[in-house]
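Enquirer: Okay, predicted coordinates and the sequence, questions at the end:
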Amino acid sequence: MSRFVNVFSLSIMLVFLTVPGTYALSDLFTFPLHPPLPEIEENQIQSVIVSTDKLSKEEVLRKVKNLSSVSLKTEFETAFNGFSLTGTKEDIEQIRQMPGVENIYPNQQYKATIERSVPYIGAEEIRSYLDVHDHRLTGEGIKVGIIDTGIDYSHPDLRRNFKGGYDLVDQDRDPMETKSKQGLPTMHGTHVAGIIAANGKIQGVAPKSEIIAYRALGPGGMGTSEQVIAAIEKAIVDKVDIINLSLGNDVNGPDWPTSIALNKAVEKGIVAVTSSGNSGPKMWTVGSPGTAQKAISVGASTPPIMVPFLTMGSNKSEIELTPMQGAKPWDFSREEKLVDAGKGFLKDFTENVKGNVALVERGTIPFTEKVANAVEKGAIGVIIYNNVKGNFAGALEIDALVPVVSISKEDGDDLKSSLLKTNYIQTSFKKIEDSMADFSSRGPVTYTWDIKPDVVAPGVNIKSTIPNGYESLQGTSMAAPHVAGAAALIKQSHLDWNPDQIKAALMNTAKRLSNEKGYYSPIEQGAGRIQIDKAVRAETLVYPGSFSFGMFHNEETRKEKKVTITIDNQSNEEKTYSFELPKSENGLQWKLPSSLSIPPKQQKKVTVSLDITPSIIKEGIHSNWLTIYEEGNPIHLPYIFVIEEPDYPRIMGFQFGQGDSPETYLYEAYLPGGAEEFGIALYDPDTFRFIKYLDFAKDVSRGIVKKQLTKEEIGLKGVYKGLVFAKNKGREDTIEVTISINESTILEKK
């Protein structure tokens, strides 16, 4: 396994990107059609996943077994055409050339993406409705597979619902959460399970559904893509109705093996629900497998909650505070003094911090260490501001004795500047509901230009089960199981509905969310916040629930693109449908079906066309809603099209760390559109004098770029400033990092 990880919290949806292949809790990966593998020595071993075409698989396997250095690990039968193995560089290159081999992927690593929220989305109201057996809608008889850190099936709120599962980490039938004697303990899967199906002191969305637990993430919430895919395969074999994956990474792309496997699960009749990630509020932050086209990708909104806001001195602009998981609630009711404490090293805390609130910048050392240092010096609260634009959702490894909150870099810089005039802060509380959580990842998806997330659900301050108790967490990890529970209720009510129909019911009936500026865009909220009561009673289903017309180029004088949608009349009466013509815009001409009637229990495919003259339309992302009326009742369908290459990040997921053998280092980056030039420049940290290129390449294909370097090749030792850059189609993006080349390697993103 790789030595380095990139952790961010999604409630505890933590995500890790490592090498040669690891997965983490909720924020996601997405990857290339032909990903390059790490540069390794001929006799070094690496772990990979091999994709084959269906007809050639057995022949490829026969040849692979004859290779002396290859160790076959897992053969995938249903969710993915292929197998995993370990082998030398020479063997893997030989396998790559075999007829029938489509792709070879590094075995990536992942880490682990109610009380008020359940009634808020209509789950309690729908209890009065009955299924075909005259049973109330509680999820009874529906099997929900939870691919996560396992669950504490002894919890009094979960033990009645637990119906078995499998541990893909220890390879046994005991999917219990990791306990302290086994390593860093986990609780994420238990929290997710409670949101879906708690049936005791608290009630989940579907409190009588059956929980099938798959422990794909072990100590600390870490697991490999092999384990995640194997868990998906187990779920298919076990014939679960729904699977929930609150896991992923922060790389935006549609073509990684876990996304492929998730799409295959949907084709097998399973409703796949996954979190979108916690890297918002910027665009292009949805991660895989939340980018899987056929899955339901879920963003986070707020249930009705009281949110703390901060003001400082005479400046009355309010700063929203995001509580950090593991800390005491922010409950200051009087004026407090704020003290700047740098990056939170022990030396940064002066004597002035005692009895006051510490302002700390994110980065360099863990949140837990910053807070421990603040407590040691007598701080009564900690505010951590981001070191890059935007806010973040964070978590502490150990429960804190004081309140800890996070704010954006912009707000942190403002507070720091205000300290020159005043030291005093005031807290007020406001009721917030149905707003988008800042941390919730936004779309669209690179390369396919699909709209993600598909829907949103409550994901802020969600109280649910954990081993030996209950706790409030936040993140899209908490939003996704609300939707998985909703899907269980819909499935119980409509046993004959397939995944496309269940997804459509959730999207077609969602509530579009807005703020003072108007509706959040589809790439922020998808179709909107789910409303279970309306989804269960939906008489018309339109799918897909959103669609993309793709990308257009300015040199195209005129181009028409078409999408086909299905209108499905599930009622017992004939219904008439009509389209609302969108507002007229220069360069756009819609061709929509005229009014049509569909008999009861019938469906009809219709074509929607968009005629575009790209040269007279503003470049960038264009996204809105197309409205279909079901006899006066509106159904809003999000759509998107792109003019010219969008302004998405040219580099994602950069990591640097120790390699797979002594005296080596390994870097990894994801290039969603490839790069005309890519490199890593090293500078002296004090003088900023350029020293050398750690690596440089031209015309790099889209996808993951990796390379292993020896200490001799690097030729340096010490701590350096690094500038990672990628230039593509008129845009150059850079990431500033700190790289330590010695016995232990640290990467710090600026």
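Expert: Okay, I see it.
Enquirer: okay, CA-based contacts and neighbour counts for the rest of this
Expert: Fine.
Enquirer: any idea how far the helix of greatest length in the chain is from the chain center?
Expert: Ranked by residue count under DSSP state H, the longest helix found in the chain is helix 476-493. The chain centroid and the centroid of helix 476-493 are separated by 17 Å under C-alpha atoms, centre = their mean, to the nearest Å.
Enquirer: Show me what the following helix or strand past it is packed against.
Expert: Reading on from helix 476-493 to the C-terminus, the next helix or strand found by DSSP states H and E is helix 499-508. Applying 3 or more C-alpha pairs under 8 Å, 6 or more residues apart in numbering; DSSP states H and E, one finds that helix 499-508 contacts strand 271-275, helix 476-493, helix 532-536, strand 540-543, strand 633-643.
Enquirer: Just the element for residue 370, please.
Expert: helix 367-376.
Enquirer: and that helix, how far from the chain's centre?
Expert: Counting by C-alpha atoms, centre = their mean, helix 367-376 comes out at 28 Å from the chain centroid.
Enquirer: Measure how the helix or strand just after that helix sits relative to helix 367-376, angle-wise.
Expert: The first helix or strand that comes after helix 367-376 along the chain, using DSSP H and E, is strand 381-385. Per axes from the mean of the first three to the mean of the last three C-alpha atoms, to 10 degrees, the angle that strand 381-385 makes with helix 367-376 is 140 degrees.
Enquirer: Next one for the comparison:
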Amino acid sequence: MAKPKLPPSVLCLLLFFMAFFAKCHSQEKKVHVVYMGEKLRGNVNVESVHHSMLESILGSTEAAKESLVYSYGRSFNGFAAKLSDEEAAGFSGMEGVVSVLPNTILKLHTTRSWDFMRFNQSPVGGQHGGDVIIGMIDTGIWPESESFSDEGFGPPPAKWKGICQTENNFTCNNKIIGARFYNSENSYYATDIKSPRDSEGHGTHTASIAAGREVAAASYYGLAEGLARGGSPNARIAVYKVCWSSDCSVADVLAAFDDAIADGVDILSVSLGVFFPLEYFEDPVAIGSFHAMKHGILTSNSAGNEGPNRGWISNYSPWSLTVAASSIDRKFVSQLVLGNGQIFTGVAINNFELIGTPLPLIWGGNAANYSGNSMPLQSRFCHPGVLNSHKVKGKIILCEGLGDGSEIIRAGGVGVVMPGLHFEDYASSFPLPVTLISTQDIAIVLEYIRSSHNPIATILHGETWKDVLAPKVVSFSSRGPNVFSPDILKPDVTAPGVDILAAWSPIAYPSVYKGDTRSVKYNIISGTSMSCPHASGVAAYLKAIHPSWSPAAIKSALMTTAYVMDPRKHDDKEFSYGSGHINPEKAVNPGLVFDACEADYIDFLCKQGYNKTVLRLITGEDVVCNGLNTSRQWNLNYPSFSLAIADGQKITGTFTRTVTNVGSPNSTYHVSIYDMPIFLDVKVEPSVLSFSAVGEKKSFTVNVNGPEITQEPIMSGSITWLDGVHVVRSPLVVYNVVSSDIQSYHNPSQRKKKKSTLTGSSMDSRIGTSFSTSCILTYEFFYLTYSIKSAKGSLLYSYQRSFNGFAAKLSDEEVAELSDMDGVVSIIPNMKLDLHTTRS
């Protein structure tokens, strides 16, 4: 039967309203970040520059003033502003703009973990441990926690240039030496506190893992009791609160990077990231960590919690340290005992005590809330509102779906049994007695309920068991390969990220249930958010002992001395754990390091397909990319080797590396090749490296050849240099990718990169030797034709301390105009980023 046709008049009216609402939607102002690369040189009023750019798009001083959110200029150049999509697009083609980013959401990616790594810290933090500053970009901090006591600390080091925002009774001390907070959307929920104070718990947790003081008898309701401490207890903490109950935004994260770099931090710990991979200079964490690297600061990033699927790694830039999450030799179990004597062991952080009393056990499918239009098909999963409180009250409920326990509490239940699914390798806490058992055990328990006249059960108090399989990368930890740079192995290392006890905000909910009103000072949670600060703490420890080491040297020490992981436990091998599990004590004396500087990363970006115009904006220097930018990135001086081969092609690749002697002045290293598949021909030349001084450099070449391979997910081995004292190990991986992907990775004409449309072709001839001169001349022209007043109303942030850029409120048309401006590298909508904790 044919569908009836609409009358022409109705159709026209419908089309009119569709166009009208589409236009209204396109005019909606959203925060975008305009990233413009390296900070301006000289005594320049960066905020005025950003105002004038906004005026050129918005047309008035008033509009620009209302639009601007941040002006970045302390460490890099850019701004955040409220713009429509069209206005943001206008900035994308401007000369001097690297990228325009939407203000998307970013996600927030212990008593035992340090002992598990045999890291006793003697002496703690080295002679100058108190001079090292760790910047925490997170949800803030609870300064009154015992973990952040400043007893015995002197004043902050002289290099510190930061501030402490003391709103709403927040205070710093000689441990927490600085704190800032950012909220570009000016949007707050009831639980949010307008200060650096942490109401979520996440930032307090990560800060105490990285640099918490020693606290005796810390526990979560008696579980995991012991001495809590961070990796660098003597290090100072600088807090940058960018994440709220509604997650984290791009504009705020970049503002935090801008300040942290200029404030004088030594290490940055960033346990958050975008949900999906982005180009390097459209990713706020990659942008911020690049400028941190330029200032000698290592950024430690969480890998993300999108595992176990391959290729979802977050924070994959080669200038940062990407950390996966693995288990420690402790796990929390909660046992279910049925009335027939059967016992099932599940996972949960269960601090409740049913005193072993058997209670009625009911299946959710038998407790449907029919008056609420719920059927057994829904109630079996125990979703909100589906259970009949008369049938559930006082009973333990068997649910076939995962939940936070809120529906059981609402209906009056006293305990719940749920399937663990693929979450059985880490535990979570709930607001009532819970155990998560296997789906096979769920079926057995359900059969017991159906066959028993009076089914009863009890859930025992949680216990701590030894995990003999540790360390093992947890299922949720994001895996490689690196989708944008397949010749760079990611993650770099793994670190403890499962069931970690650390400090907590007493006003944050202590379990997965957001209505949980209990208050705790220490909590147990999991995520790559927890593994990242473990690496950050060790990096700070190394910085204290070796203050002259570069970010790449510290990273290399962590990678080449890592514990070798067991590939038999990991289907994805190095794509799960990189070089291995961090080994803090060995990292102090690695023998050799693979060092790299800004010039090395610029060469890498040339080979990645970025043109010299964009790179000049990013670096603030003249950049020459030698030859055609179609080569592989094999020769970045990276501590690992990755060889992506097009499906059906022969294996062939050549790597060149340079190592720097940081061990004994007179030493000789011999190479060994371990665990390579027999059909791989791997040759290292020379096979012996002799050094006569500390700081001396030697180069070697690795040639890899083999037959055609098809559908080979990963093959691996290692190249190891030994001198009788040191073991300098680098993994080598070979794997298949689709041929078209290889071409797009390495052919600039096929890459979906905005390197031309974001900059403008006339910029080369106008910049000359100094980007800042061209930029200032361009914006002075805007001063002559538009007013400053409008720009000031639009500007949110002016990034100027560490790089150049700004955040502003712009319409879509204004964004489109701004994108055509000289000096604009990119315009980024104000996306939201995720914290990398499983609780998010």
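Expert: Received the coordinates, thanks. Computed from a predicted model, the values in this text were never measured in an experiment.
Enquirer: Count the neighbours of residue 315 of the first structure for me.
Expert: 11 (other C-alpha atoms under 10 Å).
Enquirer: what does residue 487 of the first structure give?
Expert: Residue 487 of the first structure has 32 neighbouring residues, counting by other C-alpha under 10 Å.
Enquirer: Tell me who's in contact with it.
Expert: 242, 271, 502 (C-alpha atoms under 8 Å, 6 or more residues apart in numbering).
Enquirer: 7 Å instead?
Expert: Counting by C-alpha atoms under 7 Å, 6 or more residues apart in numbering, residue 487 of the first structure makes contact with residue 502.
Enquirer: residue in the second structure matching it?
Expert: Counting by TM-score structural alignment, residue 487 of the first structure corresponds to residue 539 in the second structure.
Enquirer: The closest residue to residue 515 of the first structure other than its chain neighbours: how many residues sit nearby?
Expert: Closest residue to residue 515 of the first structure apart from its sequence neighbours, by C-alpha to C-alpha, 6 or more residues apart in numbering: residue 435 at 6.9 Å. Burial of residue 435 of the first structure is recorded as 18 neighbouring residues (other C-alpha under 10 Å).
Enquirer: Isn't residue 435 of the first structure up against residue 301?
Expert: Yes. At 5.5 Å, residue 435 of the first structure and residue 301 qualify as touching, with contact defined as C-alpha atoms under 7 Å.
Enquirer: For residue 320 of the second structure, see how far away the equivalent of residue 272 of the first structure over in the second structure is.
Expert: Aligning on TM-score structural alignment places residue 272 of the first structure opposite residue 299 in the second structure. In this view, residue 299 of the second structure and residue 320 of the second structure are 5 Å apart by C-alpha to C-alpha, to the nearest Å.
Enquirer: Same drill for these two, tell me which one is more crowded.
Expert: Applying other C-alpha under 10 Å to residue 299 of the second structure and residue 320 shows that residue 299 carries more neighbours, namely 30 against 24.
Enquirer: Test my guess that the more buried one contacts residue 323.
Expert: No. Using C-alpha under 7 Å, residue 299 of the second structure is not in contact with residue 323; the gap is 10.8 Å.
Enquirer: Kindly provide the distance from the closest residue to residue 569 of the second structure other than its chain neighbours to residue 308 of the second structure.
Expert: Using C-alpha to C-alpha, 6+ apart and skipping residues adjacent in sequence, the residue nearest residue 569 of the second structure is residue 472, 7.0 Å away. According to C-alpha to C-alpha, residue 472 of the second structure and residue 308 of the second structure sit 13 Å apart.
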